[in-house]
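Undergrad: Predicted model and sequence below, questions to follow.
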Amino acid sequence: MTQVVEWIANIVIIIGLIFMALGVFGIFRFNDYFSRTLVASKVDTVGFITILFGLMIKHGFDFFSGRIIIVLALYLITNPIATHAITRSAHLSGYRIKKER
């Protein structure tokens, strides 16, 4: 049974890593700064959550998982705020969305 749980945890971690790797390549598809920032923050958040969820499965639900849940909660609060602050400062400093012809 523990072998199956470890395989499932490894698969979840690999899915998170693949999601983050494909997201990095997806960033280059967009032209303007704001779209790239949006994609980067979404890929980072979902990949990080998936990887940490895989770690929780791998180590079992104990004190270590409680610490991971606290890290996830703090990350879910601070990442959108940081992304908003970065894009707002870019907008206030003069970056604008380029209109395509």
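TA: Looks like it came in fine. Residues are numbered from 1 along each chain as shown.
Undergrad: For the rest of this, base every contact and every neighbour count on C-alpha atoms.
TA: Noted.
Undergrad: The nearest residue to residue 34 once chain neighbours are set aside: neighbour count?
TA: Nearest residue to residue 34 in three dimensions, chain neighbours excluded: residue 87, at 6.7 Å (C-alpha to C-alpha, 6 or more residues apart in numbering). By the criterion of other C-alpha atoms under 10 Å, residue 87 has 16 neighbours.
Undergrad: And here is the other one:
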Amino acid sequence: MIRMVIASVIMFSGVGLIGVGMFGLLRFRDLRLRILIASKVDTVGFLTMMCGCMVWLGVSPHMWKLGLIILFTVMTNPLVTHTIAHTAHIGSPEEKERPSDDG
């Protein structure tokens, strides 16, 4: 019973982190800041919720599967965010308007 209460608090704190992060997304206007905030909020909120799920399940085979999901998320989320930011950087109008150094 106590484990479930602790797990619920951890999971709701993850949802709260995502909610606060989405407010930060609306606050900032720069695309790069929005990408950074979305990446951090998504990763931290998801990890917190998954840790809450692991506490809820206790020691079981499902807990180890959630651990693998967490590992996969930690490895792939920065790569996806970098790809999105790099694509936005290449296609940004500021890059096209800069003078060339070639002369």
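TA: Happy to help now that I have it. As the structure is a prediction and not an experimental result, all values here were calculated from the model.
Undergrad: quick revisit: the residue nearest to residue 34 of the first structure pairs with which position in the second structure?
TA: Aligning on TM-score structural alignment places residue 87 of the first structure opposite residue 85 in the second structure.
Undergrad: Which secondary structure state does that match sit in?
TA: Residue 85 of the second structure carries the three-state label helix when classified by DSSP: H, G, I helix; E, B strand; the rest coil.
Undergrad: Helices of the second structure, start to end?
TA: Listed in chain order, the helices of the second structure (DSSP state H) span 2-27, 31-57, 61-90, 93-97.
Undergrad: So which of the ones you listed is the most surrounded?
TA: Among the helices of the second structure, helix 31-57 has the highest mean neighbour count (mean count of other C-alpha atoms under 10 Å), at a mean of 19.
Undergrad: against the first structure, where does that one fall?
TA: Under TM-score structural alignment, the alignment places helix 31-57 of the second structure onto residues 33-59 of the first structure.
Undergrad: Report the mean deviation for that stretch after fitting onto the second structure.
TA: The superposed stretch 33-59 of the first structure is, by mean C-alpha distance after the TM-score superposition for the first structure, a mean 0.3 Å from where its aligned residues fall in the second structure.
Undergrad: ok, now how distant is residue 8 of the first structure from residue 58 of the first structure?
TA: Per C-alpha to C-alpha, to the nearest Å, residue 8 of the first structure is found 8 Å from residue 58 of the first structure.
Undergrad: And residue 25 of the first structure, by the same measure?
TA: Distance, residue 25 of the first structure to residue 58 of the first structure, by C-alpha to C-alpha: 28 Å.
Undergrad: same question, residue 5 of the first structure
TA: 7 Å.
Undergrad: And residue 2 of the first structure, by the same measure?
TA: Applying C-alpha to C-alpha to residue 2 of the first structure and residue 58 of the first structure gives a distance of 9 Å.
Undergrad: Please apply the same query to residue 9 of the first structure.
TA: With C-alpha to C-alpha as the criterion, residue 9 of the first structure and residue 58 of the first structure are 5 Å apart.
Undergrad: wait, residue 35 of the second structure sits on residue 83?
TA: No - Residue 35 of the second structure is not in contact with residue 83 according to C-alpha atoms under 8 Å; the separation is 10.7 Å.
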